[in-house]
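Q: A predicted structure for the sequence below; I have some questions about it.
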Amino acid sequence: MAIVIRVIFAIFDIILIFILALSYDLTRPVNFTDTIFIPKGSSTKIISQLSNQNLNATRFDPRILSFIGTPHHGYLDIGKEPLTKIDFFYKLTVAKPVMINITLIPGETTVIFLKNLASKENLNFVEIEEDFNKTAPFYEGFLVPNTYSFAKGMSGSEIIKNLVHESEKFHQNLAKKYFGKYEKDKWIEILSAASVIQKEAANISEMPIVSSVIQNRLKRNMKLQMDGTLNYGEYSHMKITPERIKNDISKFNTYIYEGLPPTPVCTVSKEAIEAAINPIKSDYLYFMRDKRSGKHVFTKTINEHINQINIQRKIK
């Protein structure tokens, strides 16, 4: 009987020592603050990764972490306050992911946007463009200008998947609003007109007027002769010169070819699309940028247009 009692006390001592040791370990401070990256996977994988970042891990930590909750993955903001190990484990289950904002401005071209995205988020441009080509129904003009938020550390393919999903939803909803259904070819033609409007209009209020000029010139079989159509692709920010107009023989050169460009020349805002769908009624065939206001002066005849050109030449 005495032996049994001694064994029981010995077991109790071992358990007590274990509890004390575990409590001591879990209440020790850890050297993790601010932002931390947690890999996707099991608690064992997470603890293993953290061990490589100087966490004094034990074999019990994965079980303890799983018991507390489901750890989030990605870049997490765990705050600046010093943490004990048990507090740190809890933070891994409740901390909010660090978000990044990606902004696509109206008028930017898709290739420039994807290159900027790759550079900013350290992604492979070739890979994300390939992902985009595989998932987007068409290339230029498909992505919708907006500010998008993503969890930091999200893969390039996941970012592209989300961008495509949001843009597709936008196009289909807007097409159904105006036409009752979404027809890809018809919509691309509208976006082509909208992209010219986006490049040419000085502001949103001018967009329906520029749209009327486009439609009036098309009805008269006049070439559009608009510089903005040459700011396609890699040429998004290039100044259009007489030499460029002369030497660019692509279908985007509306000084050479009649009609709209074969595809949109850039990404477009909702306002530009609506202007393409609903141009104002006018007799305008020309417009000229006023150096003083930055806006355009719209005219109906070639003589009026030439007169405006002469006026602008006199302004220093």
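A: Alright, I've got the coordinates.
Q: from here on, contacts and neighbour counts on C-alpha atoms
A: OK.
Q: Any buried residues in the helix or strand F18 falls within, and which?
A: For F18, the host element (DSSP states H and E) is helix 2-26. By neighbour count with 16 or more other C-alpha atoms under 10 Å, helix 2-26 contains the buried residues D25, L26.
Q: Ok, stretch 151-167 next?
A: Residues of stretch 151-167 classed as buried by neighbour count (16+ other C-alpha under 10 Å): A151, K152, G153, G156, S157, I159, I160, K161, L163, V164, S167.
Q: Contacts for it next, please.
A: The contact list for stretch 151-167 (C-alpha atoms under 8 Å, 6 or more residues apart in numbering) reads 74-75, 97-100, 123-124, 127-128, 131-132, 135-136, 142-144, 150.
Q: would you turn the buried residues of stretch 151-167 into TSV with distance to I204 and secondary structure?
A: Shown next, in TSV, are the buried residues of stretch 151-167 (distance: C-alpha to C-alpha, whole Å; DSSP: H, G, I helix; E, B strand; the rest coil):
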residue	distance to I204	secondary structure
A151	32	strand
K152	33	coil
G153	36	coil
G156	33	helix
S157	33	helix
I159	29	helix
I160	28	helix
K161	30	helix
L163	24	helix
V164	25	helix
S167	21	helix
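Q: Turn the residues you listed into a markdown table, columns for distance to K270.
A: Compiled in a markdown table, the buried residues of stretch 151-167 are given as follows (distance: C-alpha to C-alpha, whole Å):
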| residue | distance to K270 |
| --- | --- |
| A151 | 26 |
| K152 | 28 |
| G153 | 30 |
| G156 | 26 |
| S157 | 26 |
| I159 | 22 |
| I160 | 21 |
| K161 | 21 |
| L163 | 16 |
| V164 | 16 |
| S167 | 11 |
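Q: structure B:
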Amino acid sequence: MTELSKEEKKQQRREQHQKLLNERRKEAGLVRKIVFSLLVLMILVAAAVAFGSYQYVMASLGPVDEEEPEEVEVEIPIGSGTDTIAEVLEDNGVISSSTMFRYYVRFQNESGFQAGTYQLSTEMSVDDIIQELKEGSVQEEYALSFTIPEGFWAEEIFARAAEESGLETEELIGTARDENYLNELIDRYDMLTDEILDEDIREPLEGYLFPARYDFIEENPDPEEIIEAMLDRMQAELNAALTGESDYTVHELLTAASIIEGEAQNDEERPMISGVIENRMRVPMPLQMDPTVSYAHGERLSRTFNEDTEIESPYNTYNQTGLPVGPINNPGVASIQSVENPEEHSYLYFYHSPEGDIYFNETYEQHQETVGQYQ
């Protein structure tokens, strides 16, 4: 065999190299085609999903029936929150999705819906209905009105409602403790869970009855109507106030908020006290909050003595770490928000002086020194 010259060998290597480059180019081109095809497919699928979602959203926000519209009389109860209003509208067939209605209202930051009787139509869009509910129906005189202060215990709320409505306190309490009714409420309200059915809890709805003014068209509403007006309001307030940043369940959050409500004398103190609770939970050490002792005793103590703190109760935070079994009163929005937004500090103790001033300390020795100045 004739040996190739140097020039021929170089030419042969160039040809082999070129052939290899051509093969790699073909492979790269094929890969690019596959990647491009996959990208196009993904874009088409995403576009189809987006278009389908858009169509669904627009259909949910549009009229239910424009071709054969029907007039529907809809009653929005006093105290109704967005969740209740959405369910009422869907049940009456004037919107197609209560879920989309709730999301849309929150996304648009709509509020100010008014109770009353409305003449709505299936040819109305969600925007039309929202505008109608904000403008309000013809105002009716309220036959019953009463106000629940922040920090009231459930039994105090029921006593106030009974006094104003003519109902018996025991009837309201009995309704609020009825297990079948409570299970119905758990199914209806996102904020309610089986936590309220714990056998150690004194009043299952403690903490969930929002403190506010309540107006009723009827002079003698049913116990359920009164209770649900307060639950509707609490659910609406929680939906608006909570950011989802807390690790607490709603039950735990309302429990912490109720302690803050019992301890704080003004809004400035609430985040500071919330910070103390956070710090003590982190140690961990007993919270040692006096309002929990009062609730454990079932009476509002003007002062808490050492013997008072010895009571055996799942509500007493002197003889256990962590939160009590449930809320000890019904807190307002400021206390609820302070649980999610505690003041960051290193205090573990605080003391209210007889003059109403509050003092925070990092150590027990400092705390004792502060207390000693007023005793």
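A: On my side now, so go ahead. Everything numeric in this text was worked out from a predicted model, so none of it was measured.
Q: biggest separation within the buried residues of stretch 151-167 of structure 1, which pair?
A: G153 and S167 (21.6 Å; C-alpha to C-alpha).
Q: how about the helices in the stretch 51-200 of structure 2?
A: Applying DSSP state H, counting those that start in this stretch to the stretch 51-200 of structure 2 gives helices spanning 82-91, 98-107, 126-135, 154-165, 169-177, 179-188.
Q: who wins for proximity to A28 of structure 2 among those helices?
A: Comparing the helices of the stretch 51-200 of structure 2 by their distance to A28 of structure 2 (C-alpha to C-alpha), the top pick is helix 98-107, with 46.8 Å.
Q: For the closest one, give the aligned segment of structure 1 as residue numbers.
A: Under TM-score structural alignment, helix 98-107 of structure 2 corresponds to no residues of structure 1.
Q: what's the burial count for E234 of structure 1?
A: E234 of structure 1: 11 surrounding residues under other C-alpha atoms under 10 Å.
Q: show me the contacts for it.
A: For E234 of structure 1, the contact set (C-alpha under 8 Å, 6+ apart) comprises T109, V111, I112.
Q: now it: how far from T147 of structure 1?
A: Applying C-alpha to C-alpha, to the nearest Å, the value for E234 of structure 1 to T147 of structure 1 is 22 Å.
Q: Wait, a strand at L76 of structure 1?
A: Yes. Counting by DSSP: H, G, I helix; E, B strand; the rest coil, L76 of structure 1 is part of a strand.
Q: Quick check, it in contact with T93.
A: No. Assessed by C-alpha atoms under 8 Å, L76 of structure 1 is found out of contact with T93, at 9.8 Å.
Q: Between these two, which has more neighbouring residues?
A: L76 (25 against 17).
Q: Now do the same contact list for the more buried one.
A: T35, I36, F37, I38, L92, A95, K96, P97, V98.
Q: can we see that at 7 Å?
A: Contact partners of L76 of structure 1, counting by C-alpha atoms under 7 Å, 6 or more residues apart in numbering, are T35, I36, F37, A95, K96, P97, V98.
Q: I figured T109 of structure 1 was touching C266, is that so?
A: Yes. Using C-alpha atoms under 7 Å, T109 of structure 1 makes contact with C266 at a distance of 4.4 Å.
Q: what is in contact with those two at once?
A: E140, Y232.
Q: ok, these two, which is more surrounded?
A: The residue with more neighbours, out of T109 of structure 1 and C266, is C266; 31 against 27, by other C-alpha under 10 Å.
Q: Show me what that one aligns to in structure 2.
A: With TM-score structural alignment as the criterion, C266 of structure 1 lines up with N329 in structure 2.
Q: residue boundaries of the strands in structure 2?
A: Secondary structure of structure 2 (DSSP state E): strands at 71-76, 116-121, 144-147, 213-216, 349-352, 358-361.
Q: Can you give me every residue that contacts A176 of structure 2?
A: L205.
Q: Which residue in structure 1 aligns with it?
A: Aligned against structure 1 - with TM-score structural alignment as the criterion - A176 of structure 2 pairs with F132.
Q: got it, and Y349 of structure 2?
A: Per TM-score structural alignment, Y349 of structure 2 is aligned with Y286.
Q: And for P271 of structure 2?
A: That one, P271 of structure 2, aligns with P208 by TM-score structural alignment.
Q: and the nearest residue to N101 of structure 1 once chain neighbours are set aside, how many residues sit next to it?
A: Setting aside the residues directly before and after it, N101 of structure 1 is nearest to S149 in space (C-alpha to C-alpha, 6 or more residues apart in numbering), at 4.6 Å. Neighbour count for S149 of structure 1, taken as other C-alpha under 10 Å: 13.
Q: show me what contacts S149 of structure 1?
A: So S149 of structure 1 contacts M99, I100, N101, I102 (C-alpha under 7 Å, 6+ apart).
Q: measure the third one to N162 of structure 1 for me?
A: Which is N101 of structure 1. Separation of N101 of structure 1 from N162 of structure 1 (C-alpha to C-alpha): 13 Å.
Q: Please apply the same query to the last one.
A: Noted for I102 of structure 1: a distance of 12 Å to N162 of structure 1, by C-alpha to C-alpha.
Q: cool, the second one as well?
A: Counting by C-alpha to C-alpha, the separation of I100 of structure 1 from N162 of structure 1 is 14 Å.
Q: thinking again about what came up before, what's the matching range in structure 2 for the next helix or strand after the helix holding F18 of structure 1?
A: Next along the chain after helix 2-26 of structure 1, taking DSSP H and E as the criterion, comes strand 29-30. Against structure 2, there is no aligned range for strand 29-30 of structure 1 (TM-score structural alignment).
Q: on contacts alone, who are the packing partners of strand 29-30 of structure 1?
A: Using 3 or more C-alpha pairs under 7 Å, 6 or more residues apart in numbering; DSSP states H and E, the elements in contact with strand 29-30 of structure 1 are strand 83-84.
Q: which position in structure 1 aligns with D222 of structure 2?
A: D222 of structure 2 maps onto G156 in structure 1 when the alignment is built from TM-score structural alignment.
Q: Right, I'll call it a day here.
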